[in-house]
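J.: I would like the atomic coordinates for the input below:
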Amino acid sequence: MNIKAKADTGRSKYSVKASRKGKRTPLYILLIFIAVQLAPILFITPTLNYFRGQGMDQATAAASTSGWLIVWTMGIGFIAAMILILRDKQFFNIWKGKKAGLLEAIGWGVLGFFLVYFAQIIAALIEVELFGIAPGSQNTASITKLVEVVPWALLAVVFFGPVLEELVFRRVVFGSLNQTTNFFLATAVSALVFAAVHLEFSHLLIYFSTGLVLAFLYQKTKRIITPIIAHVMLNGFVMIAQLNMEKLENFLKQLEQMQ
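T.: Just a heads-up that it's a prediction; the model follows:
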């Protein structure tokens, strides 16, 4: 075998290995996300008993348990996902055509926050007017209580969670389907799965509209950072509003009294 043939054989083996890794990475990311969702179940009892032993009442101990388990599981899941992605240089190379520049992608991410927020307002109005669904999210209210007890949970809610969800729902689900079907079917399926995972079926339309906009942003720029920015900003805005709701209500009351 001559030198050129050996070189070609080496490149061929590398290509096969890279191809296998490229197929496995999305699956591993999905498995990490599933593990993040299920892992807290294994540690609820010992963690709850620990906080009870610290003299906490039942409600505070339960909130502390949920808050810290979210921080640890999402944090570990985030690190594991980043390690896998760094090892697979082709993970995000799923698009044909030129990607948007970094500044353009960031700009669309910021604009995307307003698009998502606007879409959620329309979806909420439709839920109220057509289906009689009361506004307000029980999921958001529960998370806010956790953050009040465990401030570190804010990091999981505003950063770890959105990044993991975008990797799963936009890159793995939407990205994979978009390569084998078409944009509209891939967008609809990824948005529906995104909505279902949040387990608030009464507000399915709000989560579905959010998934649609985030998929559009990813398709538009071909950079995952764009939907991540929009998602992080959305969660951050909601948490700031919820944590300062009492102050906001008092401010509005003062304005009414002045008038």
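J.: From now on I want contacts and neighbour counts done on CA atoms only, so please keep to that.
T.: Noted.
J.: Quick check: residue 131 vs residue 123, distance?
T.: Distance from residue 131 to residue 123, counting by C-alpha to C-alpha, to the nearest Å: 11 Å.
J.: ugh, wrong one, I meant residue 22
T.: 37 Å.
J.: who's more crowded, residue 131 and residue 123?
T.: Counted by other C-alpha atoms under 10 Å, residue 131 and residue 123 do not tie: residue 123 has more neighbours, with 20 against 10.
J.: Pretty sure the more buried one sits against residue 205.
T.: Yes - with contact defined as C-alpha atoms under 8 Å, residue 123 reaches residue 205; the gap is 5.9 Å.
J.: What's the first helix or strand after the helix or strand hosting residue 70?
T.: Using DSSP states H and E, residue 70 falls within helix 58-87. Past helix 58-87, further along toward the C-terminus, the next helix or strand under DSSP H and E is helix 102-131.
J.: Give me the contact list for the next helix or strand along the chain from that following helix.
T.: Tracing the chain C-terminally past helix 102-131 and defining elements by DSSP H and E, one meets helix 138-149 next. When contacts are defined by C-alpha atoms under 8 Å, 6 or more residues apart in numbering, helix 138-149 is touched by residues 60, 63, 64, 66, 67, 153, 154, 200, 239, 242, 243.
J.: and if you look at stretch 189-207?
T.: Contacts of stretch 189-207 with the rest of the structure, by C-alpha under 8 Å, 6+ apart, involve 119-120, 123-124, 127, 133, 137, 139, 169-170, 173-174, 208-212, 215.
J.: residues contacting the residue nearest to residue 105 when sequence neighbours are not counted?
T.: Of all residues beyond its chain neighbours, the one nearest residue 105 is residue 226 (5.4 Å), with distances taken as C-alpha to C-alpha, 6 or more residues apart in numbering. Under the criterion of C-alpha under 8 Å, 6+ apart, the contact partners of residue 226 comprise 105, 106, 108, 109, 110, 112, 217, 218.
J.: now the other sequence, so there's something to compare against:
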Amino acid sequence: MTADDNLLIQNDSRPIRGWSIVVFLAVLPLLLVPAVWLLRDREMLAMLALFFTSSLIALAVAVAPMGVRALPALGFRPAGFWPIVLGTVGALVVSVAVSQLGEAEGVKQAMDVARTPRLFVASLVVMALLAPLVEEAVFRGLLYGWVAGRWGTTAAWLTSSILFAAAHVEPTHALLVLPLGLWFGWLRQRTGSLWPSLAAHVVNNGIAVVAAAYVSGTSP
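T.: Predicted coordinates:
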């Protein structure tokens, strides 16, 4: 296969179709409701793991008809080293600035789940790896791709950022998350790739979990 044949490094790709959004929204509750009913451990970390795993499966089902073209359509395209580094540094700056306005609910959640070394490792996997992957793929992959294909990248940037913040539900938390959402969305718009925002999201959440574990006295 030549470089020109590799769909992962092509700038053009099929846009996300509206039916992919519908399928995702339909499949997610079908997976989540029975899974929650069967779940014995109702602690926060287990619930988060279940939610994000179900979301990832629903996303895979939604884009499965696109085949290998789903990856570039979601934004999994090369971005280069410096956009990833600068995007991550920028996210940390935004996160520190936002933290001066109040304690985000996400930090409180991290402190709640990272109570022991075992839970610390599990919370790193769920909150610093699984959660960023799912949130980026859904909001700045699936949603961004659909909106960009219909109304352009600026509309996609704003829409995905606002809905990303709104998905955090609690009003204060949503407002504190919005600047990060705007930054992640801007990275997606400027680079055309999901990797810079995903890397920044992973590092940001990872630092939050480590900091929360340190504050709560957990020894990693």
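J.: Give me the TM-score for these two chains.
T.: A TM-score of 0.72 describes the superposed chains when it is computed by TM-score structural alignment, normalised by the length of structure 2; 201 aligned residues with a C-alpha RMSD of 3.5 Å.
J.: quick one on the thing from earlier: nearest to residue 35 of structure 1 among the contacts of residue 226 of structure 1?
T.: The shortest distance between residue 35 of structure 1 and any of the contacts of residue 226 of structure 1, using C-alpha to C-alpha, involves residue 218 and amounts to 25.0 Å.
J.: what's the counterpart of the closest one in structure 2?
T.: The criterion is TM-score structural alignment: under it, residue 218 of structure 1 has residue 188 as its aligned partner in structure 2.
J.: Okay, that match and residue 153 of structure 2: tell me how far apart.
T.: Between residue 188 of structure 2 and residue 153 of structure 2 the distance, using C-alpha to C-alpha, works out to 9 Å.
J.: and the two? which has more neighbours close in?
T.: More neighbours surround residue 188 than the other of residue 188 of structure 2 and residue 153, with 26 against 21 (other C-alpha under 10 Å).
J.: Test my guess that the match of residue 218 of structure 1 contacts residue 140.
T.: Yes - counting by C-alpha under 8 Å, residue 140 is a contact partner of residue 188 of structure 2 at 6.9 Å.
J.: list residues touching both of these two?
T.: A shared contact of residue 188 of structure 2 and residue 140, defined by C-alpha under 8 Å, 6+ apart, is any residue touching both; here these are 75, 157, 194.
J.: how deep is the counterpart of residue 156 of structure 1 in structure 2 tucked in, by neighbour count?
T.: Structural alignment (TM-score structural alignment) places residue 156 of structure 1 against residue 126 in structure 2. When counting by other C-alpha under 10 Å, one arrives at 22 neighbours for residue 126 of structure 2.
J.: Contacts only, for residue 185 of structure 2.
T.: Residues counted as contacts of residue 185 of structure 2 (C-alpha under 8 Å, 6+ apart) are 140, 157, 158, 160, 161, 197.
J.: and whichever strand or helix holds it, how far out from the chain's middle?
T.: Residue 185 of structure 2 is located in helix 171-191, with elements delineated by DSSP H and E. The chain centroid and the centroid of helix 171-191 of structure 2 are separated by 11 Å under C-alpha atoms, centre = their mean, to the nearest Å.
J.: Pull out the buried residues from it.
T.: Taking 16 or more other C-alpha atoms under 10 Å as the basis for neighbour counts, the residues of helix 171-191 of structure 2 that come out buried are 173-189, 191.
J.: so how far does it sit from its counterpart in structure 1?
T.: In the superposition with structure 1, the average deviation recorded for helix 171-191 of structure 2 is 1.5 Å (mean C-alpha distance after the TM-score superposition for structure 1).
J.: Tell me what angle that helix forms with helix 81-99.
T.: Taking axes from the mean of the first three to the mean of the last three C-alpha atoms, to 10 degrees, one finds that helix 171-191 of structure 2 is oriented at 160 degrees with respect to helix 81-99.
J.: And residue 151 of structure 1, how far from residue 143 of structure 1?
T.: Here residue 151 of structure 1 is placed at a distance of 11 Å from residue 143 of structure 1 (C-alpha to C-alpha).
J.: Sorry, slip of the keys, the one I care about is residue 63 of structure 1.
T.: Summarising the geometry, the distance separating residue 63 of structure 1 from residue 143 of structure 1, computed by C-alpha to C-alpha, is 9 Å.
J.: ok, these two, which is more surrounded?
T.: When neighbours are counted by other C-alpha under 10 Å, residue 63 comes out ahead of the other of residue 63 of structure 1 and residue 143, with 21 against 18.
J.: Quick check: closest non-adjacent residue to the more buried one.
T.: Across the structure, with C-alpha to C-alpha, 6+ apart as the measure, the residue nearest residue 63 of structure 1 apart from its sequence neighbours is residue 146 (5.4 Å).
J.: Aligned counterpart of the one you found in structure 2, please.
T.: Residue 146 of structure 1 maps onto residue 113 in structure 2 when the alignment is built from TM-score structural alignment.
J.: For its match, give its distance to residue 212 of structure 2.
T.: Using C-alpha to C-alpha, one gets 9 Å for the distance from residue 113 of structure 2 to residue 212 of structure 2.
J.: who touches residue 73 of structure 1 in this structure?
T.: Residues in contact with residue 73 of structure 1 (C-alpha under 8 Å, 6+ apart) are 36, 39, 40.
J.: what's the spacing between it and residue 18 of structure 1?
T.: Between residue 73 of structure 1 and residue 18 of structure 1 the distance is 29 Å, computed by C-alpha to C-alpha.
J.: Also residue 95 of structure 1?
T.: As defined by C-alpha to C-alpha, residue 95 of structure 1 lies at a distance of 17 Å from residue 18 of structure 1.
J.: and the residue nearest the centre of structure 2, what helix or strand is that in?
T.: Computing the C-alpha centroid of structure 2 and ranking residues by C-alpha atoms, centre = their mean puts residue 135 first, at 2.2 Å. Remark: residue 135 of structure 2 resides in helix 131-137, with elements defined by DSSP H and E.
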